[in-house]
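**Q** next comes the sequence, and after it the predicted model I'd like to discuss.
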Amino acid sequence: MEKTPYAYEFLWKQIEKGYREIRKEKYRNLISQFLFDEEIRKKVEKLKDRSGRNYEGGLLEKTASVISLALCMYDNYPEIDIDLILSGIILSCLCTTFPKKECYEKIKEYEELIPFLFRKKRKKPTVELTVYDGIIRLDNKIYIRLERRRGENKKGEVGNGSRRKEDF
């Protein structure tokens, strides 16, 4: 696949939905500086996700997926700081358009967000970091397994809706 099968507009709406769920104004203000910048959006749309979706728009697709998983997780664990997790997810996508040092300079006043974007800055794992890392791993595993299944299904196709021998 060369490009995500999803419309960019749909993926951006999913990300914006996550953004609207962030209640802390300081995070919303920080993210809005990047999220609604057309130049940054165009750059993100071209980026691949290095951990699986290795095609144009892959990072955008992954970010939308991880946001959806985070919101589902929050439904079951409302005591987690979903604002922190969603901010980390969105910024980890948007900051890929900048060199790491420049991204760090833009968010350095938000010390609680730094461990989400810079693993080497982690000192003590929090519940939110555990959830963040777990959701990203889960999304990667699901995507990889589905890709394997798609590949296996293509190999087993007989054509025109025919069933395989083992289906009987």
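**A** Everything's here; your move.
**Q** every contact and neighbour count from this point should use C-alpha atoms.
**A** Will do.
**Q** what about the residue most central in space within the chain, distance to Cys93?
**A** Centroid-nearest residue in the chain: Thr63, 2.0 Å away (criterion: Cα atoms, centre = their mean). Counting by Cα to Cα, to the nearest Å, the separation of Thr63 from Cys93 is 7 Å.
**Q** ok, structure two:
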Amino acid sequence: MNKSPYALDFLWHQIEVIKSNIKKPKYKEILNQIFENKDMVELFEKAKDKKARNYQHGILERTASVGSLALCVYDNYPTIDIDLLLTGIILAGFRDSLGRPFFYKYVKEYQEVSELLYKKNRKKSKLEYFLFDELFKIDERVINFMKRKEDVDGNFI
């Protein structure tokens, strides 16, 4: 497969749903800055996810998937800082499509976000850090499991 099986409109709608659930102004601010940069958005949209979705739009698809998982978790655990978690999930897509060292300059002023995205910056353990790491692992494991279950025609068995 050379690109996501999902329509771009669908994936972007998922991203918008995720963004609409972020209420804290400081997180909205950084997302607005990032999404105003059309070159960065274009790279984010087209980038491959080298771990599980090694095809065009793979990172966009992963971001939509992990963000949706986070919203499901939040339904059951409403004390989670969902704003931080969703912001981190979206920005992780940009970080991975633009490169970790390059992207750091955009988030370094946002300590919690920086700690979420860059493990070596974490000062202490937080539930949101655990969830962030584990939701990405769950998504990757599900995708890899599904790939192993495909037959030679690409249909799931």
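**A** It's in. What you are looking at is a predicted structure, and each value in this text was computed from that prediction instead of being measured.
**Q** please state their TM-score.
**A** Here the TM-score for the pair of chains, by TM-score structural alignment, normalised by the length of the second structure, is 0.90; 157 aligned residues with a Cα RMSD of 2.1 Å.
**Q** the residue nearest to the centre of the first structure sits in which helix or strand?
**A** Assigned by DSSP states H and E, Thr63 of the first structure falls within helix 58-76.
**Q** ok so, going back, my guess is the residue nearest to the centre of the first structure contacts Lys17, does it?
**A** No. Here Thr63 of the first structure does not reach Lys17: they are 11.8 Å apart, not a contact under Cα atoms under 8 Å.
**Q** thinking again about what came up before, for the helix holding Thr63 of the first structure, packing partners?
**A** helix 8-20, helix 38-46, helix 82-94, helix 127-156 (3 or more Cα pairs under 8 Å, 6 or more residues apart in numbering; DSSP states H and E).
**Q** average gap between that helix and the second structure?
**A** Here helix 58-76 of the first structure, set against the second structure after superposition, deviates by a mean of 0.3 Å using mean Cα distance after the TM-score superposition for the first structure.
**Q** next, the buried residues of that helix.
**A** By neighbour count on 16 or more other Cα atoms under 10 Å, the buried set for helix 58-76 of the first structure is 58-71, 74.
**Q** likewise stretch 111-125 of the first structure?
**A** Buried residues in stretch 111-125 of the first structure (16+ other Cα under 10 Å): 113-117.
**Q** ok, stretch 137-156 of the second structure next?
**A** Those would be 139-140, 143, for stretch 137-156 of the second structure by 16+ other Cα under 10 Å.
**Q** gap between the two ends of that stretch?
**A** Terminal-residue distance, stretch 137-156 of the second structure (Cα to Cα): 21 Å.
**Q** and stretch 103-117 of the second structure, by the same measure?
**A** OK, stretch 103-117 of the second structure end separation, Cα to Cα: 10 Å.
**Q** chain center to that stretch: distance?
**A** 15 Å (Cα atoms, centre = their mean, to the nearest Å).
**Q** swap in stretch 91-110 of the first structure?
**A** For stretch 91-110 of the first structure, the distance to the chain centre is 16 Å (Cα atoms, centre = their mean).
**Q** ok, and what's touching it?
**A** The contact list for stretch 91-110 of the first structure, computed with Cα atoms under 8 Å, 6 or more residues apart in numbering, reads 30-31, 34-35, 40, 43-44, 59-60, 63, 113-114, 116-117.
**Q** cutoff 10 Å now
**A** For stretch 91-110 of the first structure, contacts defined as Cα atoms under 10 Å, 6 or more residues apart in numbering pick out 26-27, 30-31, 34-35, 39-44, 47, 49, 59-60, 62-64, 85-86, 88, 113-114, 116-118.
**Q** what do you get for stretch 23-38 of the first structure?
**A** 12, 15-16, 19-22, 40-41, 44, 82-84, 86-88, 90-91, 93-95, 97, 106-107, 110, 113.
**Q** drop anything exposed from the residues you listed.
**A** Here, 16+ other Cα under 10 Å leaves 12, 15-16, 19, 22, 40-41, 44, 82-84, 86-88, 90-91, 93-95, 97, 107, 113 buried among the contacts of stretch 23-38 of the first structure.
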